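Q: Sequence first, predicted coordinates after that:
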Amino acid sequence: MIATAKIRRRTQAAARTAPKALRYRAISGHIAVLLDTGALVRTGDILDRLGAADLKDGYQSWYGRHVKKAYIAANDTDPVRVWVQHRTTGKWIHVHAYNPFDIALYVGLASYKQTKHLAQPAFFQAAYAEAA
């Protein structure tokens, strides 16, 4: 009987959160689709690709701020924003999305002290050698 009540509570909780997820997904529209297909990336995606996913969330956030600053300096406009679920907490957050080849992503790497080592030429050469 206890297991049945537990399953019922989980089902009810899932039913309450499903409309919220659908609402945020609808708000984000085609930007979310581009993010899912890889046509746009988040700063966390770049850190994952570079093997720096183990950075604390606070460091990742500051890296994102450096990227945004570099993007605004280059384009005189804010980057595109999209609603996504936070990777660890599951809460819906607003993040910026960038072209995967946008120079601001790499300027942000070089300008932030916690990610500066990822922007070194030797690091990129080693990453390309492993990929080949």
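A: Right, received. Where do you want to start? Residues are numbered from 1 along each chain as shown.

Q: all contacts plus neighbour counts: C-alpha atoms, from now on.
A: OK.

Q: Which strand or helix spans the closest residue to Ala74 other than its chain neighbours?
A: Closest residue to Ala74 apart from its sequence neighbours, by C-alpha to C-alpha, 6 or more residues apart in numbering: Ala104 at 7.7 Å. Here Ala104 sits within helix 103-111, counting by DSSP states H and E.

Q: Comparison target below:
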Amino acid sequence: MLRTVTAIRRTIRAALAATKPLRYTALSGEIAALVASGRLIQCSEYLRRLGLGETTIRSLRSWFGRYAARAWRTANDREPTRVWAIVDGEYRHVAVYAPTSSVFPAATACYKRMRTFNIRFELAA
């Protein structure tokens, strides 16, 4: 019993000494590794890849993410994968998708503010 209590105390002490980024990475687990490798991306990264400026991305990303999540739920009947990420200096639980996911064109088509950018999607031959 004493060994168990000692092990628990050590674990708690180690957890308290861990840095905030380490704790959030541990919470996200394998998903954080997939995001770091680029196999999953946030909506803001998708908007960045379209060539939009940072101020435009900042103003669009929240609503664009909602449209993307709605498209994901419609297509898959479940919630999108989420990861803890730093957004504007704060850790937030954000949805992530594969870069080739169909949710991005669907969200772009549904979100009226995106129409001003004249973004078109075509199938590669």
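A: Here it is on my side, so go on. Here the structure is a predicted model, which is why all the values come from computation and not from measurement.

Q: before we move on, the earlier item: quick check: what element follows the helix holding Ala104 of structure 1 along the chain?
A: helix 121-131.

Q: residue range for stretch 62-72 of structure 2 in structure 1?
A: Aligned using TM-score structural alignment, stretch 62-72 of structure 2 spans residues 61-71 in structure 1.

Q: Pull the residues that contact the matching stretch.
A: Applying C-alpha atoms under 8 Å, 6 or more residues apart in numbering, the external contacts of stretch 61-71 of structure 1 come out as 43, 77-79, 96, 103-109, 111-112, 115.

Q: mind listing what's buried in it?
A: Using 16 or more other C-alpha atoms under 10 Å as the burial criterion, the residues of stretch 61-71 of structure 1 that qualify are Trp62, Tyr63, Gly64, Arg65, His66, Val67, Lys68, Lys69, Ala70, Tyr71.

Q: Same check on stretch 47-54 of structure 1?
A: Leu47.

Q: Stretch 95-105 of structure 1 now?
A: Residues of stretch 95-105 of structure 1 classed as buried by neighbour count (16+ other C-alpha under 10 Å): Val95, His96, Ala97, Tyr98, Asn99, Pro100, Ala104, Leu105.

Q: Count the residues that sit near Ala15 of structure 2.
A: 13 (other C-alpha atoms under 10 Å).

Q: ok, now which ones touch it?
A: Ala15 of structure 2 touches Arg23, counting by C-alpha under 8 Å, 6+ apart.

Q: before we move on, what SS does it have?
A: What DSSP: H, G, I helix; E, B strand; the rest coil gives for Ala15 of structure 2 is helix.

Q: ok, now how distant is it from Glu30 of structure 2?
A: When distance is defined by C-alpha to C-alpha, to the nearest Å, Ala15 of structure 2 is 19 Å away from Glu30 of structure 2.

Q: among the buried residues of stretch 95-105 of structure 1, which are in helices?
A: By the criterion of DSSP state H, membership of the buried residues of stretch 95-105 of structure 1 in helices covers Ala104, Leu105.

Q: Export the buried residues of stretch 95-105 of structure 1 to TSV and append columns for distance to Thr17 of structure 1.
A: TSV is the format used below for the buried residues of stretch 95-105 of structure 1 (distance: C-alpha to C-alpha, whole Å):
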residue	distance to Thr17 of structure 1
Val95	20
His96	23
Ala97	24
Tyr98	28
Asn99	30
Pro100	31
Ala104	35
Leu105	33
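
Q: wait, which of the buried residues of stretch 95-105 of structure 1 is closest to Gly38 of structure 1?
A: Nearest to Gly38 of structure 1, judged by C-alpha to C-alpha, of the buried residues of stretch 95-105 of structure 1 is Pro100 at 7.9 Å.
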